[in-house]
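Peer 1: got a predicted structure plus its sequence, pasted below:
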Amino acid sequence: MAERPLGELLRHARQRLAGAGIADAAFDSRLLVEHFSGTTRTDAISSPDRIVGQVAEIEAALDRRIAGEPVHRILGYRDFYGMRLSLSAETLEPRPDTETLVDAVLPFVHETAAREGICRILDLGTGTGAIALALVTQEPLAVAIGVDVSDDALATAAANAGQLGVSARFSAKKSDWFAEIHGLHHLIVSNPPYISSSEIENLQNEVRNFDPRRALDGGPDGLEPYRMIASGAARHLEKDGLVGLEIGHDQRRDVTGIFEQAGYHLFAQYKDLGGNDRVLVFRR
């Protein structure tokens, strides 16, 4: 059938996903139908008899979801810190727990900008640009460099900056950690790969099969990126600057030890929405 009423299509989509065992069938089906039909939640309530012509596109999207593809990969975007960020094959989906890192360092960004007239931020492994873009959209005097080794990710981050109107204050730079980075920054932030190589095969299918492995794999013990950051950050950090990091829920002690050995002290620590250790902030 080429066309169906909106209310009927929503019920059909929910039933298809629920029948396939999708945990958030009602939510995911609504997102997919609204996205591909150009309708809203209000339309579903006020105009359930509205005829939708994009049935084939919606069925194809449901097929992808049933095959295990995450709903936001199908949509092509994810909302983060009030921003709508485009995704691509080599970017992680920015997740709500990472907003904890933004919340942790944003007061420092505001204070530095007020005192210095600028706050220079370096975001290592920027992906979609989520962390850096959240900070520069919240602080008009902040400027950021988003670093990644993936051309795909860098293009996505730059496009997101353009959509948000902050391209003048965000630059995407290809670099293997600090290899191509010059100058000093007030703040270095990162949500690095922190899953140990052997654990990746045990992750949920949606993560293992659709998130870029390079953005997940933190080496044999999941700590290699932290060693890289700890060993190189001092050469790129202003006096009294901070390093803010997302960590795995069981990595607080190990990551703290790595940075203490490199001459840092733990400045602050934060838990995520689930009460797990999630963010560490260090100062030399």
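Peer 2: It's in.
Peer 1: okay, CA-based contacts and neighbour counts for the rest of this
Peer 2: Fine.
Peer 1: if you count neighbours, what's buried in stretch 67-86?
Peer 2: Buried residues in stretch 67-86, counted by 16 or more other CA atoms under 10 Å: 68-74, 77-78, 80-81, 83, 85-86.
Peer 1: second structure for comparison follows:
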Amino acid sequence: MSTQTIGAWQRAALARLAPVIGPAEAARDLRLILMRATGLSAAHLGVGSGEVLTPTAQAQAEAMLAARLTHQPLAQILGEWAFYGRSFHVSQDTLVPRPDTETLIELALAQPFSRMVDLGTGSGAIAVTLLAERADARGLASDISQAALDMAARNAQRHGVAGRLDLQCADWWAGIAGRFDLIVSNPPYVSAADYAGLAPEITQWEPRAALTPGGDGLSAYRQILGGVAPFLLAEGRCLVEIGADQGRAVAGLFTAAGLVDVAVHADINGKDRVVSGRRAP
């Protein structure tokens, strides 16, 4: 394999990747691929496009490009992804943390809490972030997937909260004990009909069970809200991420569960993203 300059490789790679995922996303992904392969910063890449790639760096970049051309998410290729200012390990066993979920983080941090539970934690991004931001809090993170819990454990260790986060393999409330002043969850909520239309990066590479429960997409909320009362302290809060068209339905489940101050919150794009409520005194 003959080596190329950074700029030449990037132009050739863009011509291959842009038709597959679009020019804007391709340019971003190739920049991140080159940063990983070369160890250079984005700024250095910008001014050093005439530098020659080492054979090792070019081989690594080519391998990552080949994977991206199959629609594998870049986060999985890199093995990590940024969320709320931190980098989290990810794999095919967990969802890639998304900026939309940061809305839930902001709302959770808006009021104090000392004991939280994250149901369906996946990579642990939510639970780990909340504990990293609140050094005096403790938490429990559950998931039905042991592989996901193993990843959450790695992320808890990475960000220094492993001593304050318990991990439990559980199917929603089954096997959970204790009471909490904050309950959070980003459960599977994509309806069966909507799932069929998602991008191949999602349907071919991310765990289906973490994305859709089938049917109308609301079954996880029914289980969470149907069993929430014994686990929520007086004045305790519950926050869940939702799909953009689910606010009214999920808010109704909050109210039916006896929670008060129920509200639907929009994300940075103005789409309904989180429903919140609290237990009355």
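Peer 2: That came through fine. Small disclaimer: the values here were computed from a predicted structure and weren't measured.
Peer 1: ok, back up a step: reformat the buried residues of stretch 67-86 of the first structure as TSV; add secondary structure and distance to K239 of the first structure.
Peer 2: Shown next, in TSV, are these (DSSP: H, G, I helix; E, B strand; the rest coil; distance: CA to CA, whole Å):
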residue	secondary structure	distance to K239 of the first structure
G68	coil	47
E69	coil	45
P70	coil	42
V71	helix	43
H72	helix	40
R73	helix	40
I74	helix	44
Y77	strand	37
R78	strand	35
F80	strand	30
Y81	coil	29
M83	strand	31
L85	strand	33
S86	strand	35
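Peer 1: out of those residues, who's nearest V55 of the first structure?
Peer 2: Of all the buried residues of stretch 67-86 of the first structure, V55 of the first structure sits closest to I74, with 15.5 Å by CA to CA.
Peer 1: what lines up with that closest one in the second structure?
Peer 2: When the second structure is aligned by TM-score structural alignment, I74 of the first structure is paired with I77.
Peer 1: and that match, how close does it get to L14 of the second structure?
Peer 2: Separation of I77 of the second structure from L14 of the second structure (CA to CA, to the nearest Å): 17 Å.
Peer 1: is it true that the match of I74 of the first structure touches A67?
Peer 2: Yes. The pair I77 of the second structure / A67 is scored as a contact, 7.1 Å apart, by CA atoms under 8 Å.
Peer 1: so D166 of the second structure sits right up against D143, yeah?
Peer 2: No. When contacts are counted by CA under 8 Å, D166 of the second structure is not listed as touching D143 (11.6 Å).
Peer 1: which one of these two is surrounded by more residues?
Peer 2: Ranked by neighbour count (other CA atoms under 10 Å), D166 of the second structure and D143 place D143 first, with 23 against 15.
Peer 1: how deep is the closest residue to the more buried one other than its chain neighbours tucked in, by neighbour count?
Peer 2: Nearest residue to D143 of the second structure, sequence neighbours excluded (CA to CA, 6 or more residues apart in numbering): G120, at 4.4 Å. Here the number of neighbours of G120 of the second structure (other CA under 10 Å) works out to 26.
Peer 1: check R41 of the first structure too.
Peer 2: Summarising burial for R41 of the first structure: neighbours were counted as other CA under 10 Å, giving 11.
Peer 1: same deal with A147 of the second structure?
Peer 2: Neighbour count of A147 of the second structure, defined by other CA under 10 Å: 17.
Peer 1: same check on A114 of the first structure?
Peer 2: Close neighbours of A114 of the first structure, defined as other CA under 10 Å, add up to 13.
Peer 1: can you check the one 10 residues further on too?
Peer 2: A count of nearby residues for L124 of the first structure, using other CA under 10 Å, gives 27.
Peer 1: for the one 4 residues further on, same thing?
Peer 2: T128 of the first structure has 31 neighbours, counted by other CA under 10 Å.
Peer 1: which non-adjacent residue is nearest it?
Peer 2: Nearest one to T128 of the first structure, counting by CA to CA, 6+ apart, is A157 at 4.5 Å.
Peer 1: quickly find the element holding that neighbour.
Peer 2: Taking DSSP states H and E as the definition, one finds A157 of the first structure inside helix 151-164.
Peer 1: so that helix matches what in the second structure?
Peer 2: Against the second structure, helix 151-164 of the first structure falls on residues 146-159 (TM-score structural alignment).
Peer 1: any buried residues in the matching stretch, and which?
Peer 2: Residues Q146, A147, A148, L149, D150, M151, A152, A153, R154, N155, A156 are the ones in stretch 146-159 of the second structure that count as buried (16+ other CA under 10 Å).
Peer 1: residues contacting the second one?
Peer 2: By CA atoms under 8 Å, 6 or more residues apart in numbering, the residues touching A147 of the second structure are D93.
Peer 1: ok, it to P187 of the second structure distance?
Peer 2: For A147 of the second structure, the distance to P187 of the second structure (CA to CA) stands at 17 Å.
Peer 1: so T126 of the first structure makes contact with D148?
Peer 2: Yes. T126 of the first structure is in contact with D148 according to CA under 8 Å; the separation is 5.8 Å.
Peer 1: ok, average deviation of the helix holding A157 of the first structure from the second structure?
Peer 2: Aligned to the second structure and superposed, helix 151-164 of the first structure gives a mean residue distance of 0.5 Å (mean CA distance after the TM-score superposition for the first structure).
Peer 1: average offset between the top strand by length along the second structure and the first structure?
Peer 2: Longest strand in the second structure by number of residues (criterion: DSSP state E): strand 232-241. Compared with the first structure after the fit, strand 232-241 of the second structure shows a mean deviation of 0.7 Å (mean CA distance after the TM-score superposition for the first structure).
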